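Peer 1: Quick one, fold the following:
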Amino acid sequence: MEAHAGANQRIARISAHLHPSNFQEGGDVVIDRANCRAKGGAPGFKVAVLGAAGGIGQSLSLLLRMNPLVSVLHLYDVVNTPGVTADVSHMDTGAVVRGFLGQPQLENALTGMDLVVIPAGVPRKPGMTRDDLFKINAGIVRTLCEGIAKCCPNAIVNLISNPVNSTVPIAAEVFKKAGTYDPKRLLGVTALDVVRANTFVAEVLGVDPRDVDVPVVGGHAESQYCLFCHR
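Peer 2: Below you'll find the model as predicted:
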């Protein structure tokens, strides 16, 4: 009888870990700043990934969970967040992972964050111009940045959503309107262009990409210009 009761207790503990009470697919999740770090957890950065269920977001969330500097990781998206949260939370590292699903939970995902990374948005599809891409992603970025301005105005914001050279100014205008704009805390992530240039040039030259360093001017735009290959 005692063994049976002990087994039930262990199952209950495992169930509580896999299905934390602060995750709800509908309704609100109440998280205040005092509870943003797990009890007994190591100090570190509190990071939110907005668009965590996407192709970039899933890989990025996994890397952040593995980073020893991250103590709390909030994963937000409008679809599929529960599955991604479950997978990432099973990593045997110290960061606490919480999932948030849908617009009603955006503010809870952002409360108390030190860093917000935004890979949210739609990818560019065949036949879609950068103007078409901008019309869709600009609205997504605007909504997310309004939440940031309200819930974590001092957070560093990394924007990955394309076209980066256009979405960053959108974010800047949102923050200016809210009175929270700090140019040192808003960053557009364009490392992808440098990585691609290094890889393509290395293929042409037949060398290791790690030995190539190609400056790229213009970032992620139609007019980007490779100084090495002049195109």
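
Peer 1: From here on, just use CA atoms for contacts and neighbour counts.
Peer 2: OK.

Peer 1: Buried residues, the longest helix anywhere in the chain. List them.
Peer 2: Ranked by residue count, the top helix of the chain under DSSP state H comes out as helix 130-151. Within helix 130-151, the residues scored as buried using 16 or more other Cα atoms under 10 Å are 133-134, 137-138, 140-142, 144-149, 151.

Peer 1: list the buried ones in the strand or helix carrying Lys46?
Peer 2: Assigned by DSSP states H and E, Lys46 falls within strand 45-50. Neighbour counts over strand 45-50 (16+ other Cα under 10 Å) mark Phe45, Lys46, Val47, Ala48, Val49, Leu50 as buried.

Peer 1: ok, the third one - contacts?
Peer 2: Listed by Cα atoms under 8 Å, 6 or more residues apart in numbering, the contact partners of Val47 are Val70, Val72, Leu73, His74, Met113, Asp114, Leu115, Val116, Val117.

Peer 1: before we move on, what about Ala3?
Peer 2: By Cα under 8 Å, 6+ apart, Ala3 lies in contact with nothing.

Peer 1: now the longest strand seen in the chain, how far from the chain's geometric center?
Peer 2: Counting residues, the longest strand in the chain under DSSP state E turns out to be strand 70-77. Put simply, strand 70-77 sits 8 Å off its chain's centre (Cα atoms, centre = their mean, to the nearest Å).

Peer 1: tell me the angle it makes with strand 45-50.
Peer 2: Relative orientation of strand 70-77 and strand 45-50, computed by axes from the mean of the first three to the mean of the last three Cα atoms, to 10 degrees: 10 degrees.

Peer 1: Need the residues that contact strand 70-77.
Peer 2: When contacts are taken as Cα under 8 Å, 6+ apart, the neighbours of strand 70-77 outside the stretch itself are 36-38, 41-53, 61, 64-65, 81, 85, 94-102, 106, 109-110, 120.

Peer 1: Helices - which of those land there?
Peer 2: Members of the contacts of strand 70-77 lying in helices (criterion: DSSP H): Ser61, Leu64, Arg65, Thr81, Thr85, Leu106, Ala109, Leu110.

Peer 1: Second chain to compare with the first, below:
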Amino acid sequence: MSANKITVVGAGHVGATCAQRLAEKELAREVVMIDIAEGIPQGKALDQWESAPVEGFDSHVVGAQDYEAAAGSDIFIVTAGIARKPGMSRDDLLKTNAGIVRSVSKEIARVAPDSIIIMVSNPLDVMAQVALDTTGFPRERVIGMAGVLDTARYRSFISLELGVSVEDIQALVLGGHGDTMVPLVSYTTISGIPLTQMLSQERIDALIERTRKGGAEIVGYLKTGSAYYAPSAAAVQMAEAIVKDKNRILPCAAHLKGEYGQDGIFLGVPCKLGEGGLKEILQVELTDSEEAALRTSAEAVRDTMAALG
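Peer 2: Presented below is the predicted three-dimensional model:
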């Protein structure tokens, strides 16, 4: 199963890596990369297409400045915006990226009114809200990529700590995409064995802290950009779940209408993804401390939305 066309908006590191992964997995007959920088999407797309004979994929990759190339796309992965630099919080990107996402969303609604949007641009939860408001799409078709990435980071750190395969680690990270994210220790297991049986609370707390600062840790090393391999992998996993109607349970930023006691904001929660986008939001039981942390995270998202006005 594959889509007819998937478009990636933004041909920077995240966008270009998304396009390459989409093509290599043959998730669409055509993968389109759109960017305002002249020649960049065309050059990267051609380079990727020239790797097709070696990698053995037939998804055609094309680049464009113009949204006409994206007409009729099934899915848009939106990565457009400025990246974080050292010392910047995700919220520092707020006003600039909101303007960019607003104009992108208008174009998406114009050329592909039935499409699904996977939002990657930061600050993620608020940018998803901007896209929802601008397009007027139902909440099922605007989903934010955050929880999959945050959970992957959490799982990768647990793997290093315990010396076990990442494949055997099950976890969920909920909440906003930022320093208030909520790794659910009560749902973290290694082949079904609770994490609390394998690590002390002190080590677990350290892993949670590293997960929350995971993006900043990479920004600190790179200095002139932010993470892109893991974010692109996370966005493409979501796209694959939708294209192949996998009914995967993944932590994603969804627009809540009373779930988890929240209304009218995007927040990371367990979602069932398949054909049509968001099929269901799963309400899981939280411990008192997890519930309090999720409320704090929701307030942080509201504060950012208020700052945007």
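
Peer 1: Can you give me the TM-score here?
Peer 2: The TM-score (TM-score structural alignment, normalised by the length of the first structure) is 0.72; 181 aligned residues with a Cα RMSD of 1.9 Å.

Peer 1: As a markdown table, the buried residues of strand 45-50 of the first structure with distance to Gly188 of the first structure would be great.
Peer 2: Listed next are the buried residues of strand 45-50 of the first structure as a markdown table, based on distance: Cα to Cα, whole Å:
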| residue | distance to Gly188 of the first structure |
| --- | --- |
| Phe45 | 20 |
| Lys46 | 20 |
| Val47 | 17 |
| Ala48 | 16 |
| Val49 | 15 |
| Leu50 | 15 |
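
Peer 1: Tell me which two of these sit farthest apart.
Peer 2: Between any two of these, the greatest separation by Cα to Cα is 15.9 Å, found for Phe45 and Leu50.

Peer 1: re the thing from before, counterpart of the longest helix of the first structure in the second structure, which residues?
Peer 2: Aligned using TM-score structural alignment, helix 130-151 of the first structure spans residues 90-111 in the second structure.

Peer 1: distance between that stretch and the chain's centre?
Peer 2: On Cα atoms, centre = their mean, the centre of stretch 90-111 of the second structure falls 15 Å from that of its chain.

Peer 1: Tell me how many other residues crowd Leu227 of the first structure.
Peer 2: By the criterion of other Cα atoms under 10 Å, Leu227 of the first structure has 12 neighbours.

Peer 1: nope, Ala221 of the first structure is what I was after
Peer 2: Number of residues near Ala221 of the first structure (other Cα under 10 Å) recorded here: 16.

Peer 1: how close does it get to Lys184 of the first structure?
Peer 2: According to Cα to Cα, to the nearest Å, Ala221 of the first structure and Lys184 of the first structure sit 22 Å apart.

Peer 1: do Thr85 of the first structure as well
Peer 2: Taken as Cα to Cα, the span from Thr85 of the first structure to Lys184 of the first structure is 30 Å.

Peer 1: So the two - more neighbours on which side?
Peer 2: When neighbours are counted by other Cα under 10 Å, Thr85 of the first structure and Lys184 differ, and Thr85 comes out ahead with 25 against 8.

Peer 1: Now which residue in the second structure aligns to that one?
Peer 2: Aligning on TM-score structural alignment places Thr85 of the first structure opposite Ala45 in the second structure.

Peer 1: List the contacts of that match.
Peer 2: Shown in contact with Ala45 of the second structure (Cα under 8 Å, 6+ apart): Val32, Met33, Val61, Val62, Gly63.

Peer 1: Tell me which residue of the second structure lines up with Val116 of the first structure.
Peer 2: Counting by TM-score structural alignment, Val116 of the first structure lines up with Phe76 in the second structure.

Peer 1: For the host helix or strand of that match, give me the average deviation versus the first structure.
Peer 2: Secondary-structure element containing Phe76 of the second structure, defined by DSSP H and E: strand 75-78. In the superposition with the first structure, the average deviation recorded for strand 75-78 of the second structure is 0.9 Å (mean Cα distance after the TM-score superposition for the first structure).

Peer 1: What separation do you get for the aligned residue in the first structure for Phe157 of the second structure and Asp193 of the first structure?
Peer 2: Aligning on TM-score structural alignment places Phe157 of the second structure opposite Phe200 in the first structure. Applying Cα to Cα, the value for Phe200 of the first structure to Asp193 of the first structure is 11 Å.

Peer 1: if you count what's nearby, which of the two comes out ahead?
Peer 2: In this view Phe200 of the first structure and Asp193 are compared by other Cα under 10 Å, and Asp193 has more residues nearby, 20 against 15.

Peer 1: Now do the same contact list for the residue nearest in space to the middle of the first structure.
Peer 2: Centroid-nearest residue in the first structure: Val49, 2.5 Å away (criterion: Cα atoms, centre = their mean). Residues in contact with Val49 of the first structure (Cα under 8 Å, 6+ apart) are Gly57, Ser61, Leu73, His74, Leu75, Tyr76, Val116, Val117, Ile118, Pro119.

Peer 1: cutoff 7 Å now
Peer 2: Val49 of the first structure makes contacts with Gly57, Ser61, His74, Leu75, Tyr76, Val116, Val117, Ile118, as judged by Cα atoms under 7 Å, 6 or more residues apart in numbering.
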